[in-house]
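A.B. asks: build me a model from this:
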Amino acid sequence: MNKWQIEDLLKDYQWKLQSVKIMRESMNEINVNMTAQYGLQAAMPKASGNPSDPILREVERRDERWKKIHDYEKDIQLIQSKIQKVNNEREVEVLYWLLDGKSMRWIGLHMGLSHTHIQRIKDAVIENMIA
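C.D. replies: Model prediction:
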């Protein structure tokens, strides 16, 4: 991974984490409410082409949603696996605030540093994660 990819993953970490949580909850609710189709109609052949069966379309939509959840989880796990590479106390603090979705200005105000200094610390965090 390069610097920009890790920087993008750090920016997207918080919303991807929240999205996975919400999507998993909604998918589990759907699982409870969906029932399988049994009997003679389930064994009948289906037409080819664009499916007209609303259940099949829903299954395909849900399958795409699970793939998106899996992609988000891979990104989240990648960042989580690289967190231990950051050892400096200030860098760790900046990293955790970034993962919480805070802006560099907010972090700078919180830590009593300028946002440009926070930018330099963030760059050092990314370099540590790449190594």
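
A.B. asks: could you use CA atoms for every contact and neighbour count after this?
C.D. replies: Noted.

A.B. asks: would you state the strands of the chain in chain order?
C.D. replies: Counting by DSSP state E, the chain has no strands at all.

A.B. asks: ok, longest helix in the protein?
C.D. replies: helix 3-33 (DSSP state H).

A.B. asks: give me the helices and strands touching it, please.
C.D. replies: Here helix 3-33 touches helix 54-82, helix 89-99, helix 115-130, going by 3 or more C-alpha pairs under 8 Å, 6 or more residues apart in numbering; DSSP states H and E.

A.B. asks: mind putting those helices in a markdown table, mean neighbour count and distance to Trp4 included?
C.D. replies: Formatted as a markdown table, the helices and strands packed on helix 3-33 follow (neighbours: other C-alpha atoms under 10 Å; distance: least, C-alpha to C-alpha, whole Å):
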| stretch | mean neighbour count | distance to Trp4 |
| --- | --- | --- |
| helix 54-82 | 14 | 13 |
| helix 89-99 | 17 | 15 |
| helix 115-130 | 17 | 9 |
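
A.B. asks: I'd like the structure of this one too, to check against the first:
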Amino acid sequence: MVELEPALEAIQRVEQDLRDYHWMAKEIHDIQDWDKHQKQYPREVWESLLGAGTAQYGIEASLPKAQGVNSDVTYREAQKLLRKWERMKRYERKVKKLEASVAMLQDERERAVAEGILGIEDV
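C.D. replies: Sure thing, here's the model as predicted:
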């Protein structure tokens, strides 16, 4: 029974990836669209918008600042962009693996079922 557990886990992981295919493909498209939107404005516009959220006066300026937390707005936005980019690349790898695996299926019926689950016509 112990020898079957890794195989069952792998099957469950593949099943989950098959179910998540549409969601991952949509997320890739959304991140790419978001990136195109970001690039249509000059850097100065984004810096002015990002800097607008930083408290520079008033009561917020007198409150204690958190220790060990980076309050640089540009740094936080760069980290957020990097996380989005890495997520998109991870999803792209999974989607490509799924599409390649479905294309390699020899049994026509299995391929048709897998393509139906993925919602693709031809791989």
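
A.B. asks: what angle sits between the longest helix of structure 1 and helix 89-99?
C.D. replies: For helix 3-33 of structure 1 against helix 89-99, the angle by axes from the mean of the first three to the mean of the last three C-alpha atoms, to 10 degrees is 40 degrees.

A.B. asks: I'd like the helices and strands packed on helix 3-33 of structure 1 written out as a markdown table, with distance to Asn31 of structure 1 added.
C.D. replies: Formatted as a markdown table, those follow (distance: least, C-alpha to C-alpha, whole Å):
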| stretch | distance to Asn31 of structure 1 |
| --- | --- |
| helix 54-82 | 10 |
| helix 89-99 | 31 |
| helix 115-130 | 38 |
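
A.B. asks: mind checking which of those helices is nearest Ser26 of structure 1?
C.D. replies: For the helices and strands packed on helix 3-33 of structure 1, proximity to Ser26 of structure 1 was assessed by C-alpha to C-alpha; helix 54-82 is nearest, at 10.4 Å.

A.B. asks: what range does the longest helix of structure 1 cover in structure 2?
C.D. replies: With TM-score structural alignment applied, helix 3-33 of structure 1 matches the range 11-41 in structure 2.

A.B. asks: contacts only, for Asp72 of structure 2.
C.D. replies: With contact set as C-alpha atoms under 8 Å, 6 or more residues apart in numbering, Asp72 of structure 2 has no partners.

A.B. asks: which residue lines up with it in structure 1?
C.D. replies: Aligned counterpart of Asp72 of structure 2 in structure 1: Asp53 (TM-score structural alignment).

A.B. asks: likewise Leu98 of structure 2?
C.D. replies: Using TM-score structural alignment, the equivalent of Leu98 of structure 2 in structure 1 is Ile79.

A.B. asks: quick check: that match vs Asn128 of structure 1, distance?
C.D. replies: Relative to Asn128 of structure 1, Ile79 of structure 1 is positioned 12 Å away (C-alpha to C-alpha, to the nearest Å).

A.B. asks: what of Leu78 of structure 1?
C.D. replies: Shown here: Leu78 of structure 1 relative to Asn128 of structure 1, a distance of 14 Å by C-alpha to C-alpha.

A.B. asks: any idea how far Ile120 of structure 2 is from Ala103 of structure 2?
C.D. replies: Counting by C-alpha to C-alpha, the gap from Ala103 of structure 2 to Ile120 of structure 2 is 11 Å.

A.B. asks: and for Leu40 of structure 1, the neighbour number?
C.D. replies: A count of neighbours around Leu40 of structure 1, defined by other C-alpha atoms under 10 Å, yields 7.

A.B. asks: coming back round to it: pull out the buried residues from the match of helix 3-33 of structure 1.
C.D. replies: Under the neighbour-count criterion of 16 or more other C-alpha atoms under 10 Å, stretch 11-41 of structure 2 has 17-18, 20-22, 24, 27-28, 31 buried.
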